[in-house]
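dropping the sequence and predicted coords here.
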Amino acid sequence: MSSLDYLEYELNAILHTSKDNIVIADGAGVVLRVSQNCEAVYGRKASFLIGKSVKDLEEDGIFSPSITRRVLAKKKDLQIMQKTPTGRVVMATGLPVYDESGTIIRVISFSHDLTELQHLKEDYEELRTQMEVYETEIQELRDKERVPEEFVIKSRAIQLIWQLVERVANSDASVVFLGESGVGKNVFARALHKGSERRNGSFIEVNCGAIPETLFESEMFGYEPGSFTGAGKKGKAGMIELANQGTLFLDEVGELPLAVQAKLLKAIQEKTITRVGGTKPKTIDFRLIASTNQNLEDMVKKGTFREDLFYRLNVIPITIPPLRERKEDIATLAAHFLKGLNDKYRTNKFFHAATIESLSEYTWPGNVRELQNIVERLVITADARTIYPDALPSYIQQDAVQKLTSFLPGAEEETGTTLKEALEEVEIRWLKRAFKQYKTTYEMADYLGMNQSTVVRKLKKYKINAKSH
């Protein structure tokens, strides 16, 4: 047997026993040899690949992209990530082989399957996020008997408010919850009722801004049969009457017109009501809770809110701070909402750590209600199981990026530019930083908290020498 025969045997043995997929092409990019496991990786048999041009195979999406074609173009060793038709993610390394004149006569490429590693990375990211959630859940389990299921207590501010709610729950003193729209005033009001001795009675919530002044009296006090045109034949109990032995919650009480305030004050003071069209007063035993996003003291000074009603309501005022002033609650609330929405929509999505950072940088003018709505939107619209920052609405991404400019070199020099230009400059800096630190766009995507396809698109947009993907 000749030495060439031995070399042929050795080469075939290497091709057939290697755990990596091996492709050998000539200097024109035509496939000469492939290892037997190519079908599992690329979905094509060796007989199909041999004799084909790597350029044609790349255009057909089999080599996506072709490491051989790039090695021939760059004339140096290269390493890229490939996505194969079989759904695998592989790391391809290409090595040029030169003859004595310096001409490339062969390109040998090795492809190592990283699909399992990619899955492990995703699982690790999910596990890291879940660990943060578990810390909160442990505390929630400890407090399960005293804290309602819909409650999330993380920040010191909310802890203090909850302690105050617990202390006043069993009294019959009037409580008014103050704070911006969406901070959760109605949630605290319900918790106060559930923690009181009236928990077995009704909790009647009245949206004071939603009842027209002309209907207020009949809605709040009820009416007798036939008391006015259109009245029901059996009459109707009013909101106050329905709250007997329970709690009456006046939501957005600052919206009440002055004329209505006088009628309500009398019922609160005397704890009696008379239905419209009736003559016999009824004694009603109820606990009063109110809420408002307005400054009632200023309204009293302006004459738009009765002073006597203000003092009747303002026995125990509790102010709930806006979400932007208790940022430590944002991640916990987002995880809490995500868990419930995953159950609701039968999904299994989780936040990338960079997404939580972006959420925490946003100012949340709509407070907790806005956060809940955003999380629901992300669960419904995000394509991937991992929710990356680029899935967030553009105004949240911009808000987060603006805050990051102060941490970047030269940020203070960016004057005379538009907001869009400044944000693009920050984006370019982060992309260039990732480009220098990482070898592939998959690693860059993980660092930046983006989808890999988004990284590729932005590298092309800003003409940063795009790495292989």
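The structure has been received and is ready for your questions.

from now on I want contacts and neighbour counts done on CA atoms only, so please keep to that.
OK.

helices or strands next to the helix or strand harbouring residue 378 in the packing?
Per DSSP states H and E: residue 378 is located in helix 367-381. Applying 3 or more CA pairs under 8 Å, 6 or more residues apart in numbering; DSSP states H and E, one finds that helix 367-381 contacts helix 328-345.

and the contacts of the helix it packs on?
133, 136, 152-155, 323, 347-350, 356, 359-360, 368, 371-372, 375-376, 379-380 (CA atoms under 8 Å, 6 or more residues apart in numbering).

can you select the buried ones from those in ChimeraX?
In ChimeraX, a selection of the buried entries from the contacts of helix 328-345 looks like this (16 or more other CA atoms under 10 Å):
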select :133,136,152,153,154,323,349,350,356,359,360,368,371,372,375,376,379
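
what's the local residue count around residue 144?
Here the number of neighbours of residue 144 (other CA atoms under 10 Å) works out to 13.

before we go on, here's another structure to hold up against the first:
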Amino acid sequence: MNASLAEKLLHSIIDTSNNNITIADAKGMILQTNEEHWSVYGIKASGYKGKSVFQLEKEGILTPSITALVLKEKRPVQIMQHTQTGKVIMTQGYPIFDEEGKIIRVISYAQDQTEIRNLQEQYEQLERKLQGYQTEVEELRRKEGIHYRSKAMQQIVNTIHRVAESDATVLFLGESGVGKSMFAHELHNQSQRSKEPFIEVNCSTIPESLFESEMFGYEAGSFTGATKNGKQGLIEQAHNGTLFLDEIGELPLSMQVKLLKVLQEKKFMRIGGKKERHVDFRLVTATNQNLEEMVEQGKFRLDLYYRLHVIPLQIPPLRERKDEIPFLINRYVDLMNVKYKTSKKLHPATYEALIGYRWPGNVRELENLMERLILTTEGNTIYPNDLPPSISGEPISNTTVDELQKEASIIDELNHLDLNSAIEKVEEYMILKASQQCKTTYEMAELLGISQPSVVRKLKKYKGVRHHQRTK
């Protein structure tokens, strides 16, 4: 091979290399280089041709110069450069010695690491955020019974803990499904009566004709169908403990009178009985109705209302404490996975749809939905199409579902790769996806925020890999 052909071949190698190559002599003068490489330093070819790396370093263009370091230390050097254009460049320099051991050339390789560094920083930020979420979820799990994050819920819990030691009557107000029963249990568990019975009564589920016998019990033979030994009522069962009357607004007016008497006198009589029984319990009630309006309408006794309205606590609906929704979703997914021995997870798009939903049924609706999704969906990933239309909106096309499944598959694969391989996998996916969306490499460059030559190089790289994999 003659000298001119060898030099031409060397120029071709330098110009077409994915790595940006620069060759300098023993004085640091630039002899040959990949011109495209210098755009990252913010200068044109005329800005470095005929100049030494020492001059470029003095002008602040090379900070520092890899060639200058190699000439100084007389050994291979690797550094990271930060350019005036905000780029991060990884450079490696190698000395070439003559027969007498003197440096005659320095070859350096530079690669723009800005995109990769940004991806790495985003990845690290995501990791820190996930670790923060995991820590907060663990803190929620350590709280007994109640899982909350908002200040409003914190104030309610604080109030519960303050009043738990007293026997003051507490009235929980709020929409169905906000967790009034859960708070009543917490109040009992924090009280001095915690080792005694907690009797929960849903006033809306007991027929009016049976209410008195259920609440007060009856003596043997007091009416047709009565058991021969009689029956202890719910009020009696709550002796020394807590009686929780849920949906108190559904309590019949006839029973309201009798309940008021029990609260005033701390004694009652079974149906068919002849002796009064003394009872000691803490009364806790809850309702999703406006008791004041019911009093005005004559549906609820005013004197009983004042008896119940000692410490009213309004539980906000879930839509007003949105910062708790992600944690509750994660909690119930985890609980249901353990309960049903599964390992299902939510696709990010599903997660976003759930967070944006208004949850009219509150925490109860969220819990029930998570259980249903874990039980009824196929595969380990729950997609937006698996959600009820009221949450997901319009049905998602098969093309979109296929894309979501592909993204989920890539996410699963990333969990088994090291950082560099994961970044390369994400880059490949974004390049090939952009190639499907755009008509030209210039459109791709604008979409991806990189140069058009970079798009061309990356397309060659990743489409070549795909072709090789198909022909194997």
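Sure thing, it's come through. Source: prediction; values computed, not measured.

which parts of the stretch 301-450 of the first structure are strands?
316-319, 350-351, 386-387 (DSSP state E, counting those that start in this stretch).

nearest to residue 432 of the first structure, out of those strands?
strand 386-387 (23.1 Å; CA to CA).

now the helix holding residue 378 of the first structure on the second structure. Mean distance?
Averaged over the aligned pairs, helix 367-381 of the first structure sits 0.8 Å from the second structure after superposition, using mean CA distance after the TM-score superposition for the first structure.

tell me, that helix lands on which residues of the second structure?
Aligned using TM-score structural alignment, helix 367-381 of the first structure spans residues 362-376 in the second structure.

hmm, who's touching the matching stretch?
By CA under 8 Å, 6+ apart, stretch 362-376 of the second structure touches 175-179, 317-319, 328-329, 332-333, 336-337, 340, 342, 344, 359, 382, 386-387.

can we see that at 7 Å?
The contact list for stretch 362-376 of the second structure, computed with CA atoms under 7 Å, 6 or more residues apart in numbering, reads 177-179, 317-318, 332-333, 336, 344, 359.

again, but for stretch 267-284 of the first structure
218, 221-224, 227, 241, 244, 285.

just put those in CSV and tack on secondary structure and distance to residue 267 of the first structure.
What follows is these, written out as CSV (DSSP: H, G, I helix; E, B strand; the rest coil; distance: CA to CA, whole Å):
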residue, secondary structure, distance to residue 267 of the first structure
218, helix, 13
221, helix, 9
222, strand, 13
223, strand, 15
224, coil, 18
227, coil, 20
241, helix, 10
244, coil, 13
285, coil, 11
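
and those residues, which two are furthest apart?
227 and 285 (24.9 Å).

hmm, back to that, now the contacts of stretch 267-284 of the first structure as JSON lines including neighbour count?
Putting the contacts of stretch 267-284 of the first structure into JSON lines (neighbours: other CA atoms under 10 Å) gives the following:
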{"residue": "218", "neighbour count": "21"}
{"residue": "221", "neighbour count": "22"}
{"residue": "222", "neighbour count": "22"}
{"residue": "223", "neighbour count": "23"}
{"residue": "224", "neighbour count": "20"}
{"residue": "227", "neighbour count": "16"}
{"residue": "241", "neighbour count": "25"}
{"residue": "244", "neighbour count": "20"}
{"residue": "285", "neighbour count": "17"}
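
which among those gets closest to residue 174 of the first structure?
Nearest member of those to residue 174 of the first structure, counting by CA to CA, is residue 285, at 13.1 Å.
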